[in-house]
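> Quick one, fold the following:
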Amino acid sequence: MECRPGCGACCIAPSIQTAMPGMPHGKAAGERCAHLDENDLCRLFGQLTRPRFCQEFSAQEYVCGSSKEEAMQLIALLEVQTC
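All right, here's what the predicted structure looks like:
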């Protein structure tokens, strides 16, 4: 599956526990990452400073569903299940 351009659900719904530029404590689940631009694209994509969690994320239908809204719900559910 290809990422949906402008979705950004994977940069909002999950918590990220590792430090990143501008977010030394990571981010909470549901918090918008400071590195999402106005088009919901990651400004750190392809950079070494991108968190490992983000580097390892792969768009999959069971996580991303068929829309941004569904992705937000599915990723939030996974977040709760893995806490």
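> alpha carbons only for contacts and neighbour counts from here, please
Will do.
> ok, which stretches of this structure are helices?
Secondary structure of the chain (DSSP state H): helices at 52-56, 61-64, 68-82.
> elements contacting the last one?
Yep, that's helix 68-82 we're talking about. Secondary-structure packing of helix 68-82 (3 or more CA pairs under 8 Å, 6 or more residues apart in numbering; DSSP states H and E): helix 61-64.
> now the other sequence, so there's something to compare against:
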Amino acid sequence: MECRLGCAACCIVISISSSIPGMPNGKPAGVRCIQLSDQNTCKLFGSSERPAVCSSLQPSVDMCGLSNIEAFHILSELEQATTPASIK
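Sure, this is the predicted structure:
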């Protein structure tokens, strides 16, 4: 599966604990990444500044579903399931 251009679910829904240019403390879940363009494309794609966690994400039907809306729902459920109770 290839990433759906303009989806950006993984750039909004999930938390990222590593530093991102412009977001030195990472990104909380549900917060739009500062490196996401108005067209919902990554400004750091292909750059060495892109966090390893972002580069390692590989689109799949299990993670992205069959639509952008489905991707938001699936990733939201995964984020909730993997967030420690002390943070919720």
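> which one of the helices of structure 1 lies closest to Ala34 of structure 1?
Comparing these against Ala34 of structure 1 with CA to CA, the closest turns out to be helix 52-56 (13.5 Å).
> Met20 of structure 1: which of the helices of structure 1 is closest?
helix 52-56 (9.9 Å).
> hmm, back to that, could the helices of structure 1 go into CSV alongside distance to Asp40 of structure 1?
Converted to CSV, the helices of structure 1 look like this (distance: least, CA to CA, whole Å):
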stretch, distance to Asp40 of structure 1
helix 52-56, 14
helix 61-64, 15
helix 68-82, 11
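> among these, which is nearest Thr18 of structure 1?
helix 52-56 (8.2 Å).
> Can you give me the distance of the residue positioned nearest the centre of structure 2 to Arg50 of structure 2?
Centroid check for structure 2 by CA atoms, centre = their mean gives Cys10 as the closest residue, at 2.3 Å. Distance, Cys10 of structure 2 to Arg50 of structure 2, using CA to CA, to the nearest Å: 14 Å.
> can you check Gly26 of structure 2 too?
Between Gly26 of structure 2 and Arg50 of structure 2 the distance is 12 Å, computed by CA to CA.
> Need the residues touching each of these two.
Ile20 (CA atoms under 8 Å, 6 or more residues apart in numbering).
> if I pick Gln35 of structure 2, what's in contact with it?
Pro21, Gly22, Cys42, Lys43, Leu44.
> one step back: export the helices of structure 1 to a markdown table and tack on distance to Arg32 of structure 1 and mean neighbour count?
A markdown table is the format used below for these (distance: least, CA to CA, whole Å; neighbours: other CA atoms under 10 Å):
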| stretch | distance to Arg32 of structure 1 | mean neighbour count |
| --- | --- | --- |
| helix 52-56 | 14 | 12 |
| helix 61-64 | 17 | 17 |
| helix 68-82 | 12 | 16 |
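> Pro5 of structure 1 is nearest to which of those?
In terms of CA to CA, the element of these nearest to Pro5 of structure 1 is helix 68-82, at 10.0 Å.
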